[in-house]
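> let me see the structure of the following:
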Amino acid sequence: MTDNTDVWGTTDVSSGKGASDENFPVGSLLISRALRPHVHAYYAYARVIDDIADCETLPPQDKVARLNAMEEVLHGQRTAINRPDAQSAARLRVSLMQTGVPFETATDLLIAFRDDSLGKDYANWSDLLHYCRYSANPVGRYLIGLHKESAEAFAASDALCTSLQILNHLQDCAQDLRRLKRCYIPSDMLRQHGLTNDALLEGRTSAALRRVFNTLLDGVDTLNRQAAILPRHIRSRRFRMECAAIVTLAERLTLRLRREDPLAGRVALRRTDAMHAAAAALKAWR
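Sure, this is the predicted structure:
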């Protein structure tokens, strides 16, 4: 064990984002009061490592070094540095040990964020799904493990989490490329329509780019259909309601991204979407 603090440096990596910036509920009131602190600990850790990967002032290798240090703190191999980012890993370590949720639900996220830090390209749909396997699916598996639910829920949960991640990529595609020089739209889809990444910076979606987006959304529709059975696999009534609401929000956001232009402004959920989600949650109560 080491207490070397050099890797942390002095650069603030906070993005300023919080739970209110997410499309979907983070530790909502549908999560039982006893479990909410654990969900918040997981979210705080995930927010920190995402911020490290997205930091515009850190060189790629410094980002990877910080992510590696977070993993060492998580495993108890490094003394927790007296910084909020390192402390988030230390708190999650305690939480995971208390709840018995596998550590992989936290460390798998680091695989994706290392790729983000190094600027990985996504050549095709399979590459994108592989990224989502590590960037998004561990979140659902964490919640399933926290609620002591069956592994039978994993496949539907993975489909839902992957759907949510791709929808987020579409919402932020222009900003990600402009600010982070990062593109999650598979390059083979762009080439098929005679486009490059620069098409995402034009301020409006061309007819050719709309076809690319619709191809991605066709894949998301398939994922949403696979995710629709998730509530059936959940025994906890409150968690089942949460899952039903999020499945509905994913479906509603998919529709909005088909109808609205993500280059002209961020396509976001609206009050009517929340009302549909609430109705789905109430139906899942039964």
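> okay, CA-based contacts and neighbour counts for the rest of this
OK.
> taking the centroid of the protein, which residue is nearest it?
Among the residues of the chain, the one closest to the centroid is residue 136, at 4.3 Å (CA atoms, centre = their mean).
> once you drop chain neighbours, what's closest to that residue?
residue 161 (5.4 Å; CA to CA, 6 or more residues apart in numbering).
> near the residue nearest to residue 189 when sequence neighbours are not counted, how many other residues are there?
Closest residue in space to residue 189, ignoring its immediate chain neighbours: residue 212 at 6.1 Å, by CA to CA, 6+ apart. A count of nearby residues for residue 212, using other CA atoms under 10 Å, gives 21.
> which SS class is residue 212?
Classification of residue 212 by DSSP: H, G, I helix; E, B strand; the rest coil places it in helix.
> quick one, what contacts it?
Going by CA atoms under 8 Å, 6 or more residues apart in numbering, residue 212 touches 189-190, 193.
> same check, this time on residue 193
Contact analysis of residue 193 by CA under 8 Å, 6+ apart lists 208-209, 212.
> again with residue 86
Residue 86 neighbours (CA under 8 Å, 6+ apart): 70, 73, 80.
> the second one contacts residue 85, doesn't it?
Looking back up the chat, that one is residue 73. No - with contact defined as CA atoms under 8 Å, residue 73 does not count as touching residue 85 (10.5 Å).
> alongside the first, I'd like the structure of this one:
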Amino acid sequence: MIANRAEPSMTETSSVWGTADVSSGKGASDENFPVGSLLISKALRPHVHAYYAYARVIDDIADCETLTPEEKLARLNAMEDVLLGKREAITRQDSMSAAVLRASLTRTGVPFETATDLIIAFRDDARGVEYKTWDDLLRYCKYSANPVGRFLIQLHRESLNAFPASDALCTSLQILNHLQDCQGDLIRLKRCYLPSDMLALAGASQEDILAGRTSPRLRRVFNTLLDGVDDLNRQASTLPSHIKDRRFRMECAAIVELAKRLTLRLRREDPLAGRVALKRTDAMHAALAALRGWS
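Below is the predicted model of the structure:
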């Protein structure tokens, strides 16, 4: 158990964020969607920042190219122990960010599963788990993405009836990110999230992902995945109707719109030829969706 000592304060999160000793090279500029945007109330924003700081650290651990799988698992297990109060935090970013989040979750009453579930997914990343089917990919998203939405819903004390639509949105966002980064993930991390049965059915392989442009057979795989994402986006469209807090409802409406816009871009553009990213016009459509969410 943690010894009798003061928990790290919520104000420590900014310094914790900036002192990583492992890094995936990713930052806020790599996010498609707003992280702790100004639509989140000022009172809740420190808790959102604490959660994202913790999530970034465990993501960096899983993606670190200089750690062995065994070292990654040891660090992730240590993060979980600190988060659950099974060991004392030490002055390293990973354990300190877990301790800060522990203080936040204790204060707000948001379930610890919203944080520990993420570690399940990142353990899979550390082990190099293969995703053979769509269902395998959905299981990964259940732990890697869906807890984020559930954290925000419970932090805002919204109805748990919002969970299905939130899960659909978070899974959509995760799969879209996998499609954007499929080549980089394979080259840098030797990791492929495209289901192997879809690749085989289309006559494609991981070698196609390493090409400079998307082949017709790989485009069939992308389109099949995007068909699934379209279904998820339709489910996600009901999310704002479940949210009572106006500012949070606007945030949800904007992100649902951005997910739909990015899905369209990935239909039309080639993620192997360059990163498919949201544009200013997409942001304008999202802003209009947010305004509609105010009512």
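> what's the matching residue for the residue nearest to the centre of structure 1 over in structure 2?
In structure 2, the residue paired with residue 136 of structure 1 is residue 145, using TM-score structural alignment.
> other SSEs contacting the lengthiest helix in structure 2?
Longest helix of structure 2, by residue count under DSSP state H: helix 246-268. Packing partners of helix 246-268 of structure 2 (3 or more CA pairs under 8 Å, 6 or more residues apart in numbering; DSSP states H and E): helix 163-180, helix 216-236, helix 239-242, helix 280-294.
> where in structure 1 does that helix align, residue-wise?
Against structure 1, helix 246-268 of structure 2 falls on residues 237-259 (TM-score structural alignment).
> and if you look at stretch 204-213 of structure 2?
Counting by TM-score structural alignment, stretch 204-213 of structure 2 corresponds to 195-204 in structure 1.
> measure how far that stretch is from the centre of its chain, please.
Here stretch 195-204 of structure 1 is found 24 Å from its chain centre; the criterion is CA atoms, centre = their mean, to the nearest Å.
> need the contact partners of it.
173-174, 177-178, 183, 187, 190, 205-206, 208-209, 261-264.
> over to stretch 271-285 of structure 2?
32, 179-183, 209-214, 257-258, 261-262, 265-266, 269-270.
> measure that stretch end to end?
Taking CA to CA, to the nearest Å, stretch 271-285 of structure 2 runs 22 Å from one end to the other.
> got it, and stretch 17-31 of structure 1?
With CA to CA as the measure, stretch 17-31 of structure 1 spans 21 Å from end to end.
> what residues sit buried inside that stretch?
23-27, 30-31 (16 or more other CA atoms under 10 Å).
> so stretch 31-38 of structure 2 matches what in structure 1?
Stretch 31-38 of structure 2 corresponds to residues 22-29 in structure 1, going by TM-score structural alignment.
> so what touches the matching stretch?
The contact list for stretch 22-29 of structure 1 (CA under 8 Å, 6+ apart) reads 19, 36, 39-40, 43, 246, 249, 268-269.
> now, the most widely separated pair of those?
Between any two of the contacts of stretch 22-29 of structure 1, the greatest separation by CA to CA is 25.6 Å, found for 36 and 268.
> where's the aligned partner of residue 74 of structure 2 in structure 1, which helix or strand?
Structural alignment (TM-score structural alignment) places residue 74 of structure 2 against residue 65 in structure 1. Element membership for residue 65 of structure 1, per DSSP states H and E: helix 60-74.
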